[in-house]
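A.B. asks: just coords:
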């Protein structure tokens, strides 16, 4: 049985949750999110608490159980507080800027890379080397951050590339000379 799935979700005062069959709509000050729950999970809601229950004790149901609880919890956090990721660019000549809503990265390739975010995700660039990604959907914010990082992941010898703000890069020792 999932320990995460057993936890109840507490709904803050500024968030409203509407449940229609297997569809859950969460509205808050930052926006609204919609999610369709699996048929394997049942949902019980009161005014301030949401609880999930499983129908059968099969492995697929138990894995969906914890996942569904996490998704609903992230939806509530997203519409009330939002999610953010920060990326840092390190390296000589590596920089970024915003054109319209698109992020333009100059990462030492012969061409610049353009990343078009979804309309729910906001990207800001501070001093050409700090990228700030924010939005209400945790999955989209994390996916855009991972896409930007994958353009030039940090390399282990000098640490050049794009990394998350608190990411620690294990450095390797270079080639020993004779």
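C.D. replies: On my side now, so go ahead. Quantities reported herein were computed from a predicted structural model and do not represent experimental measurements.
A.B. asks: rest of the way, CA atoms for contacts and neighbours
C.D. replies: Fine.
A.B. asks: Name the residues of stretch 120-138 that come out as buried.
C.D. replies: 121-125, 129-138 (16 or more other CA atoms under 10 Å).
A.B. asks: Tell me the helix or strand right after the longest helix anywhere in the chain.
C.D. replies: Longest helix of the chain, by residue count under DSSP state H: helix 59-80. Counting by DSSP states H and E, the next helix or strand C-terminal to helix 59-80 is strand 83-90.
A.B. asks: one more structure, for comparison:
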């Protein structure tokens, strides 16, 4: 049984949710998001909270139960507070700068890499070695962060590359003579 799925998602002040078939729509001060629930789960909105139940006791329904509840919690948190993801750049000469809405990365290639930030995500570079991404959709924000990190993922010998701020790079020992 899902321990996460049993808890109902509370709707904070300023956030309203509606249910149309299997589509849960949340509207708040930061914007509006929606989540299409799987047919294997039953979603109910009542008394200022959203509850999710499996349709039956099958393994598929139980596996979708906790995930659906977490996705609904993420859209409620997103429209209320939003999400933020920080990336750090390590390496001599490695830097990032904003070029309009695009991020220009100098990460050791013969050319600068220009990444076009999609709608719904905003980027800032408070320092040349730091990128701050903000948005209301947690899934889209994580995808954008992963795509930027992929341009030069951190290597284990010197730690050079683009990494998440909370990530620790396990360093390896180099060759010995």
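C.D. replies: Structure's in. What do you need? This is a predicted model, so every value here is computed, not measured.
A.B. asks: Sort out for me which of the buried residues of stretch 120-138 of the first structure are in strands.
C.D. replies: 122, 123, 124, 125, 130, 131, 132, 133, 134, 135 (DSSP state E).
A.B. asks: Show me which of the residues you listed is closest to residue 70 of the first structure.
C.D. replies: Nearest to residue 70 of the first structure among these, counting by CA to CA, is residue 135 at 17.3 Å.
A.B. asks: quick one on the thing from earlier: out of the buried residues of stretch 120-138 of the first structure, flag the one nearest to residue 109 of the first structure.
C.D. replies: When those are compared for distance to residue 109 of the first structure (CA to CA), residue 129 wins out at 16.5 Å.
A.B. asks: Who are the contact partners of the closest residue to that closest one other than its chain neighbours?
C.D. replies: Using CA to CA, 6 or more residues apart in numbering and skipping residues adjacent in sequence, the residue nearest residue 129 of the first structure is residue 89, 4.8 Å away. Taking CA atoms under 8 Å, 6 or more residues apart in numbering as the contact definition, residue 89 of the first structure lies against 95, 129, 130, 160, 161, 162, 163.
A.B. asks: Among those residues, which one has the most neighbours?
C.D. replies: Most neighbours among those, by other CA atoms under 10 Å: residue 162, with 27 neighbours.
A.B. asks: Wait, that one touches residue 95, no?
C.D. replies: No: Residue 162 of the first structure lies out of contact with residue 95 (CA atoms under 8 Å); the separation is 10.0 Å.
A.B. asks: Counting neighbours, what do you get for residue 31 of the first structure?
C.D. replies: Residue 31 of the first structure has 16 neighbouring residues, counting by other CA under 10 Å.
A.B. asks: can you pull the contacts of it?
C.D. replies: Going by CA under 8 Å, 6+ apart, residue 31 of the first structure touches 79, 136.
A.B. asks: which residues of the second structure fall in helices?
C.D. replies: Secondary structure of the second structure (DSSP H): helices at 59-80, 138-150.
A.B. asks: measure residue 18 of the first structure to residue 11 of the first structure for me?
C.D. replies: 12 Å (CA to CA, to the nearest Å).
A.B. asks: more neighbours, those two?
C.D. replies: Using other CA under 10 Å, the more surrounded residue of residue 18 of the first structure and residue 11 is residue 11, with 20 against 12.
A.B. asks: For the closest residue to the more buried one other than its chain neighbours, which residues are in contact?
C.D. replies: Among residues not flanking residue 11 of the first structure along the chain, residue 48 sits closest, at 4.9 Å (CA to CA, 6+ apart). For residue 48 of the first structure, the contacting residues are 10, 11, 12, by CA under 8 Å, 6+ apart.
A.B. asks: Distance of residue 48 of the first structure relative to residue 14 of the first structure?
C.D. replies: Using CA to CA, we find residue 48 of the first structure at a distance of 11 Å from residue 14 of the first structure.
A.B. asks: Count the neighbours of residue 82 of the second structure for me.
C.D. replies: Using other CA under 10 Å: residue 82 of the second structure sits among 18 other residues.
A.B. asks: which non-adjacent residue is nearest residue 108 of the first structure?
C.D. replies: residue 94 (6.4 Å).
A.B. asks: from what I can see that neighbour touches residue 109, true?
C.D. replies: No: at 9.7 Å, residue 94 of the first structure and residue 109 do not qualify as touching, with contact defined as CA under 8 Å.
A.B. asks: Those two: who's more crowded?
C.D. replies: With neighbours defined as other CA under 10 Å, residue 94 of the first structure and residue 109 compare such that residue 94 has more, 18 against 10.
A.B. asks: Identify the residues contacting the more buried one.
C.D. replies: Contact analysis of residue 94 of the first structure by CA under 8 Å, 6+ apart lists 105, 106, 107, 108, 129, 161.
A.B. asks: same thing but 7 Å
C.D. replies: Applying CA atoms under 7 Å, 6 or more residues apart in numbering, one finds that residue 94 of the first structure lies in contact with 106, 107, 108.
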